[in-house]
Each structure stands twice: as structure tokens, then as C-alpha cells.
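Undergrad: coords below, sequence missing:
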């Protein structure tokens, strides 16, 4: 049952509350989990980035077009947030082509010849908003995409670097941001400041206008659904079983009949529990905590591979 949303709150608080369920749904989609685990084949990951490029290209053009709109202007900062150029650079690197030539690659040609309905629906929605009398809902697209890139995208970045042997940020520039007030690469702490700045901008743009808050809130749910469609169109490669597989094995009560040995399941789950205990009791916070979390992740991965 949906909770009652208090629209007297700032827009950032309204969005946090109203999109909880949608956020959880997308986190547990098969495509999203495969991305988080680095289980997409390199070509499939490139295909995913190409779809993202079309999405960002559409909505960043829309933001440029409506940059002075009172609801959108406080969060309009293409020098800080724009992702389409970074996506183009990453795609070109992954496909071993000059940045000006990646659209001639077979993967792009195949995607254009058989464009997923989810991608067409997503881009069409953005274009419809850009051409509408009221482009206010575009703020929801910025909220879902940019704050997601500044948050979960940083965890994905580490996973992808290992999965595809990417070094020196090559092929990973999509996940890098500049500092809010300089051209230096943003640290995790600086990314938090960027997110705080963005939330303040959303709140300022919406003000006390309840209709705006309701409109952006409803559109945010639509954006999550559109992103879910993109993830559903992805084709995860066979690899390490997901947490759902492991839990399903245990709940099914037939461990000996599954493809995962009992000792492996117990070892991995024990490692996860120990890792959680260490991180919580140790009180690791900020960038230090993130570094330690990555070290624990490497340890668990090594444990799995040894089985």
C-alpha cells in the first residue's frame, strides 16, 4: 500500500519518500544486478552505454532548450553534470574506435536496426516533454539520472574496472565528475556536496508549489519504470550466481541438487556476514570506508573464485 506523501515538504524530501518502492524495484531487476556484479559481456555493456547515450543526448538537449525555466534553472549546470560526451568517449574506447566513429560499429548498427521498445519509449517521453508547454517534469529525469550517477554509479565504476580490465579511468569517464567549483576530479566527499547542491536547487525550483512537487514526483516514478525497461532489455552473461540464486537454493531445501555446493554457499554467506560486521562495528565512513568496502569486496570475490 502506498504511503501518503506530505507535499508540504521540500521537493527533495518528497522525491525520496515517493520513489522508495520504485528505487527498490529497479535495484533488484536482473539487468541492474548483472551490471552491479560486472556480469555483462563487454559488448553487451557497450550496447548498454549506447542506449544511455541516446537517453542523455535527448534529455540534455531538452535541458539546454529550457535552461531558463524557473523550475529547471537552479539545477542546470552542463559543465558539471553533462554526461553525453563522457558516454561517447567511453563507448569509443570500449569499441576501439575514434570518438567520432563509434556509430559505424556493428553493435550500434544492430541496435539501430532492432531498437528496443524500451529505448524508443524513453527517448520519445523526453522529446514529448521538451516539446510540451510545461517542461517541468524534465527535473525528474535529472533527479533520477544524475543523482544515481553520483551515488550508485561510483560502486558500479569499481566493479566495471575489474570486470573489463579498465585502467586510468579509460572507458569509465561516465562515472567521473568535476568538483563543484573547480575543474579537478571530484572525490566521494565532493560528490556528496554536488548532490546536496542539486537537492537545494530542486527545492528552490519547486518552492512551495504543491502542483510542481506532485508533477515531478509522478514523473520520477515514470523515469524509474523507463529505466527498468532498459535493464529488462539487457542480456546478462552466464556467471556467478546472484544473491537470489543463493537464497533460493537455501530456501528450497535441496542444496545437494543445486549447482552450488553447500560449502560454497555457506562460505560466501559467512563472508558477507563477516564483512557487514567489520564495516558496521569498525564505523568506517566516507572515502576511507569506501576503500575498505572495496577491499572486502575483493576478498569475497577471491573466496568465491577459490571454490
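TA: Sure thing, it's come through. Computed from a predicted model, the values in this text were never measured in an experiment.
Undergrad: alpha carbons only for contacts and neighbour counts from here, please
TA: OK.
Undergrad: near residue 245, how many other residues are there?
TA: 13 (other Cα atoms under 10 Å).
Undergrad: check the spacing between it and residue 167 real quick.
TA: 31 Å (Cα to Cα, to the nearest Å).
Undergrad: span of stretch 155-172 from start to end?
TA: End to end - Cα to Cα - stretch 155-172 spans 12 Å.
Undergrad: just stretch 155-175 next, same as before
TA: Start and end residues of stretch 155-175 are separated by 9 Å (Cα to Cα).
Undergrad: give the buried residues for that stretch.
TA: Neighbour-count burial for stretch 155-175, counted by 16 or more other Cα atoms under 10 Å, picks out 155-161, 164, 166, 171-175.
Undergrad: another one to put next to it:
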């Protein structure tokens, strides 16, 4: 059986690229996500990490979970609370409810793994934490650059103060994943679950699309749709009954058509 870390990377390659091409991520990289929108996005992350870290804590005695269990180094919940207060104010907890469909879907997926097959939590940890230690560091710089944030404020989520060598830690983490012992069926299920985790992320991103400006492609599509609607309206007005009614109205008569 192939090494799990390699299979997780290869198996998620397509859906990972799809997540990176999402509208939200594109606008994030361009610095076009407003602080207000980002503050609401943090609510989604809080729901996800609250569920994931609760599940990992619950199963920390599981032999496989122990291999990738680094609450001190990786735990994001407290950091998120700092950022949530920075962007949303001291009453940010009032924003946690109601939970959105994408948030609920992501949380439900994590809780399902915890309740039925805890080893699958490794797939969610792999997607989230290695992503935060990799692309998340680039997003942090974009966030600071485009929003002129005060030093150290608003980016606690991306700061892993307990990890001196991020690349070295990621390598260690992958080696730990490769030490996970599961049967072939569970191995495949973990790869599939990691793909589902990326899809859940995309679902979360898409919930914010309506808050973002139209892309060039969306603007062109909207113009095409508007032109088609106008054309359809013109043909409708030229339908026999409509045409007779229009003529009758013009001469002051009522049509029986």
C-alpha cells in the first residue's frame, strides 16, 4: 500500500486546484476582500476548527490520532477568537448563530467522522493544518498588505508561534501520517475524506460570492443574459394576441383576442 501522505496529496490535487481557483481566494489574493467580509469568513473558520479540535481532543488516545495530535503547536481556536474580536468587535459570539448551510455541512462531516470512524479525522487535519502552514502564510501577508493592519493584529490565525521551522514541522507531520496504520479500505476512505474536506472549503467560499464584485466573466455573462431577456421580451410583444391588443389600444378599442 502506498504512503498515505503521498496519496493524500495526489488524490486531492484536482480539488485543491479548484479551491485555489475559487472566486473568494482569487479576490483574497488581489486584496479585494473587505474587512467586514473577512470578519464573517472567520466565523466559518471558527465553526470548523471548534468542531475539528473538539473531535481530535475526544480521540487523542486513538493510536493513529496520537501521531498527528499537536494541540499546542497547531490549535487555532484561541487564535481565531483574537481575530474575531479584532474584526467583529467584542460581541462576535452573537454572530455564531444561525450557522450557515456550508458551515453546518463542514461541521457535520467532521462530527460524522468522530462518531463513526475517528481515523478519518486525520484527513481533515491534513487539509486544514498543512494548508494553514503553507498557503495560509501567503494569505496572511496579503491580508496585512492590503488592509494596512496594525502590527500583529488580525492575523493571529496564521501565526504558529510554537513552531520555529514550519517546513521542518510539515515534513515531520507528513512522516507521522505515513506511520498511520489502517487497512486498505480505510486508507482509500481517508483520501476520499480529504477530497470532501476541500469541497467543504469551496462550499464555504461560495457563500461569500454574493458579497464580492462581479468578475469580468460574470459581467459578460450578465450582459448576455440581459440581452437575451430583452430579445425574448421583444418577441413576446410581437406575438399575435399581444400585437392585436397593442393596435386596439392605440385606436381606443378593446380586443377580444
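TA: Arrived safely, thanks for sending. Bear in mind the structure is a predicted one, so any value in this text is a computation, not a measurement.
Undergrad: let me see the TM-score of these two.
TA: After superposition, the two chains reach a TM-score (TM-score structural alignment, normalised by the length of structure 2) of 0.79; 218 aligned residues with a Cα RMSD of 2.0 Å.
Undergrad: now, the buried residues of stretch 155-175 of structure 1 that are in helices?
TA: Counted as lying in helices by DSSP state H, out of these, are 155-161.
Undergrad: structure 2: helices as residue ranges?
TA: Using DSSP H, helices in structure 2 cover 4-11, 13-20, 23-29, 35-58, 63-67, 71-74, 77-88, 101-116, 121-133, 135-147, 166-178, 184-206, 216-237, 240-250.
Undergrad: deepest of the ones you listed, which one?
TA: helix 121-133 (a mean of 21; mean count of other Cα atoms under 10 Å).
Undergrad: what's the closest of the ones in helices among the buried residues of stretch 155-175 of structure 1 to residue 203 of structure 1?
TA: Closest approach between these and residue 203 of structure 1, by Cα to Cα: residue 155, at 26.9 Å.
Undergrad: so residue 123 of structure 2 sits right up against residue 189, yeah?
TA: No: with contact taken as Cα atoms under 8 Å, residue 123 of structure 2 and residue 189 are classed as non-touching, separated by 9.1 Å.
Undergrad: next up, the contacts around the most centrally placed residue in structure 2.
TA: Nearest to the mean C-alpha position of structure 2, by Cα atoms, centre = their mean, lies residue 201 at 2.8 Å. Residue 201 of structure 2 sits next to 19, 106 when contact means Cα atoms under 8 Å, 6 or more residues apart in numbering.
Undergrad: repeat the analysis, applying 10 Å as the threshold.
TA: 16, 19, 22, 44-45, 48, 102-103, 105-106, 127-128, 195 (Cα atoms under 10 Å, 6 or more residues apart in numbering).
Undergrad: swap in residue 237 of structure 1?
TA: 34, 38-42, 44.
Undergrad: same check, this time on residue 300 of structure 1
TA: Contact analysis of residue 300 of structure 1 by Cα under 10 Å, 6+ apart lists 267-272, 275, 294, 306.
Undergrad: now swap in residue 113 of structure 2 and tell me
TA: By Cα under 10 Å, 6+ apart, the neighbours of residue 113 of structure 2 are 52, 55, 119-124, 193.
Undergrad: which of these are still contacts in structure 1?
TA: By both residues aligned by TM-score structural alignment, their matches' Cα atoms under 10 Å, the contacts of residue 113 of structure 2 still in contact after alignment to structure 1 are 52, 55, 119-121.
Undergrad: can I get those in TSV including distance to residue 69 of structure 2?
TA: Output for those, formatted as TSV (distance: Cα to Cα, whole Å):
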residue	distance to residue 69 of structure 2
52	11
55	11
119	12
120	13
121	11
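Undergrad: tell me the two of these that are most distant?
TA: Maximum pairwise distance among these (Cα to Cα): 12.5 Å, between 52 and 119.
Undergrad: which residue in structure 1 aligns with residue 109 of structure 2?
TA: Aligned by TM-score structural alignment, residue 109 of structure 2 pairs with residue 125 of structure 1.
Undergrad: measure the nearest residue to residue 127 of structure 1 once chain neighbours are set aside to residue 178 of structure 1 for me?
TA: Leaving aside its chain neighbours, residue 127 of structure 1 sits nearest to residue 58 (6.9 Å; criterion: Cα to Cα, 6 or more residues apart in numbering). Plainly put, residue 58 of structure 1 is 22 Å away from residue 178 of structure 1 if you go by Cα to Cα.
Undergrad: if we can go back for a sec, please identify which of the kept ones among the contacts of residue 113 of structure 2 is nearest to residue 180 of structure 2.
TA: Set against residue 180 of structure 2, the nearest of those by Cα to Cα is residue 119 (8.9 Å).
Undergrad: show me what contacts the counterpart of residue 223 of structure 1 in structure 2?
TA: Using TM-score structural alignment, the equivalent of residue 223 of structure 1 in structure 2 is residue 197. If you count contacts by Cα under 10 Å, 6+ apart, residue 197 of structure 2 has them with 12, 15-16, 106, 109-110, 123-128, 191, 203.
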